[in-house]
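Peer 1: The amino acid sequence is not available; the structure is as follows:
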């Protein structure tokens, strides 16, 4: 009985490899034992990422920094034995929610401009218009069918038709606060109510500007680590 049991074990649990016409086969099914990989450390700004790299907390001989988007930067080590990169850190920008392409009443639109956009000339122009509208009627005029005007307060006691500017160039908070927010083009529209909305009109070019600014920021603050070959940045 014992002899038969040993023979059964040898026949059914001993693995061999065979080369058949250049292809390697196993006589038993095999399952890979995966190497454990860490969960990435989460931070909300670029300065946290820089501190992590400078202090080399996890004692990594070299790391790769990937600027994935205007709102996300990742830090990786090299491949492990399973040819998977260890994801060491993820920086995700903490940003306000800006409702583009949605018409808002002028009170909420005014608050949005003041709280979610960097001050510039066009922001001030829009604030002056939406803060002084005196009539709910919005008219479209001109041969192109694009230009708009509203009745707004233009002096201490006077009102007059005011042309709504288009396009406008604004700097909403859309990337990490450590870098200059990219300015981009928007279409500003108003409707009866009155309500107002902003529509992005640069084809996403601001994203490339933001990514390049993030790379420049990191390159400046990690220049010693880059020169020493411990950090590589791709974007």
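Peer 2: Now that the structure is in, tell me what you want to look at. Remember, predicted model here, so these are calculated numbers, not experimental data.

Peer 1: going forward, measure contacts and count neighbours with C-alpha atoms only.
Peer 2: Noted.

Peer 1: what's the neighbour count on residue 19?
Peer 2: Residues near residue 19, counting by other Cα atoms under 10 Å, number 9.

Peer 1: tell me the contacts of it?
Peer 2: Counting by Cα atoms under 8 Å, 6 or more residues apart in numbering, residue 19 touches residue 25.

Peer 1: you'd agree it is in a strand?
Peer 2: Yes - secondary structure of residue 19 (DSSP: H, G, I helix; E, B strand; the rest coil): part of a strand.

Peer 1: Relative to residue 174, how far out is it?
Peer 2: 57 Å (Cα to Cα, to the nearest Å).

Peer 1: Over to residue 184?
Peer 2: 11 Å.

Peer 1: With residue 33 instead?
Peer 2: Taking Cα to Cα, one finds residue 33 at 42 Å from residue 174.

Peer 1: Between these two, which has more neighbouring residues?
Peer 2: Shown here are residue 33 and residue 174; by other Cα under 10 Å, residue 174 has more neighbours (21 against 7).

Peer 1: gap between the more buried one and residue 70?
Peer 2: From residue 174 to residue 70 the distance is 7 Å (Cα to Cα).

Peer 1: Please identify the longest helix in the chain, counting by residues.
Peer 2: Identified as the longest helix of the chain according to DSSP state H is helix 205-221.

Peer 1: buried set for the helix or strand that comes right after that one?
Peer 2: Once the chain leaves helix 205-221, the next helix or strand it forms, by DSSP states H and E, is helix 223-227. Within helix 223-227, the residues that qualify as buried are 225, 226, counting by 16 or more other Cα atoms under 10 Å.

Peer 1: and here's the other structure:
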């Protein structure tokens, strides 16, 4: 039965639609689909703002008189055309920033944390403070003091044979690589915490504490960079 039903539906589908007029309105007895020949280019993937600017200025592809550059996030920018006659935009370029991975809120072992601070954060006074503190803290000393969730103490080495008690720096302002390398990396506040593993070794973590405000700053920096680089090309509108 199913085969007969499908055969009948196929035969009916071959029939031309009938157009009728009722009370001044025109109706069709079949669903009609508009045939539109409006091919779109395949999106190009990039990783830097410089590559996007170079692509635009090279004028290698035909573009509309009005184009939109959308800063979608601190790590993503898209290039679109304006609306065509079918109210469709052409998605030409997608730029995804390549930023080093760092897991905020995760405890790293002592050595991994020190390496990450030096390779994934821009140098500033608080980064140097953390490097100095975390680099001199003594194992098995973090948990020997009271911890009220805000203030921690640890024993640090101040010389070849001398030690002293110190308060763990908190909060700290750092500038990790979190957006495109061409723009200034936003500085924001972090909560720095230390803990101990099962063998008494030191573990370190930083927690974001600015409510994500850095994202707005980063997107603003990206927008201003693109506006500056394309200042002589007013057909490109940058939004964020």
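Peer 2: Received, thanks. Remember, it's a predicted structure, so these values are computed and weren't measured experimentally.

Peer 1: just to revisit the earlier point, what's the matching range in structure 2 for the longest helix of structure 1?
Peer 2: Helix 205-221 of structure 1 corresponds to residues 213-229 in structure 2, going by TM-score structural alignment.

Peer 1: My guess is residue 120 of structure 2 contacts residue 100. True?
Peer 2: Yes - at 6.3 Å, residue 120 of structure 2 counts as touching residue 100 under the criterion of Cα atoms under 8 Å.

Peer 1: show me what contacts the residue nearest to the spatial centre of structure 2?
Peer 2: Centrality entry for structure 2: nearest residue to the mean C-alpha point is residue 75, 3.4 Å, by Cα atoms, centre = their mean. Counting by Cα under 8 Å, 6+ apart, residue 75 of structure 2 touches 95, 96, 97, 98, 178, 179, 180.

Peer 1: just residue 192 of structure 1 next, same as before
Peer 2: Counting by Cα under 8 Å, 6+ apart, residue 192 of structure 1 has contacts 136, 137, 138.

Peer 1: how much space between the aligned partner of residue 159 of structure 2 in structure 1 and residue 128 of structure 1?
Peer 2: With TM-score structural alignment as the criterion, residue 159 of structure 2 lines up with residue 155 in structure 1. Taking Cα to Cα as the measure, residue 155 of structure 1 falls 12 Å from residue 128 of structure 1.

Peer 1: same question, residue 58 of structure 1
Peer 2: Applying Cα to Cα to residue 58 of structure 1 and residue 128 of structure 1 gives a distance of 52 Å.

Peer 1: quick one: which of the two has more around it?
Peer 2: More crowded of residue 58 of structure 1 and residue 128, by other Cα under 10 Å: residue 128, with 15 against 9.

Peer 1: The more buried one corresponds to which position in structure 2?
Peer 2: That one, residue 128 of structure 1, aligns with residue 132 by TM-score structural alignment.

Peer 1: cool, residue 108 of structure 1 as well?
Peer 2: Residue 108 of structure 1 maps onto residue 112 in structure 2, by TM-score structural alignment.

Peer 1: Equivalent analysis for residue 38 of structure 1, please.
Peer 2: Aligned by TM-score structural alignment, residue 38 of structure 1 pairs with residue 41 of structure 2.

Peer 1: So that match sits against residue 93, correct?
Peer 2: No - with contacts counted by Cα under 8 Å, residue 41 of structure 2 stays clear of residue 93, the gap being 9.7 Å.

Peer 1: higher neighbour count, these two?
Peer 2: residue 93 (19 against 9).

Peer 1: Roughly how far does residue 192 of structure 2 sit from residue 45 of structure 2?
Peer 2: Applying Cα to Cα to residue 192 of structure 2 and residue 45 of structure 2 gives a distance of 36 Å.

Peer 1: Out of those two, name the residue with the larger neighbour count.
Peer 2: Taking other Cα under 10 Å, residue 192 of structure 2 and residue 45 do not tie; residue 192 has more neighbours (21 against 14).
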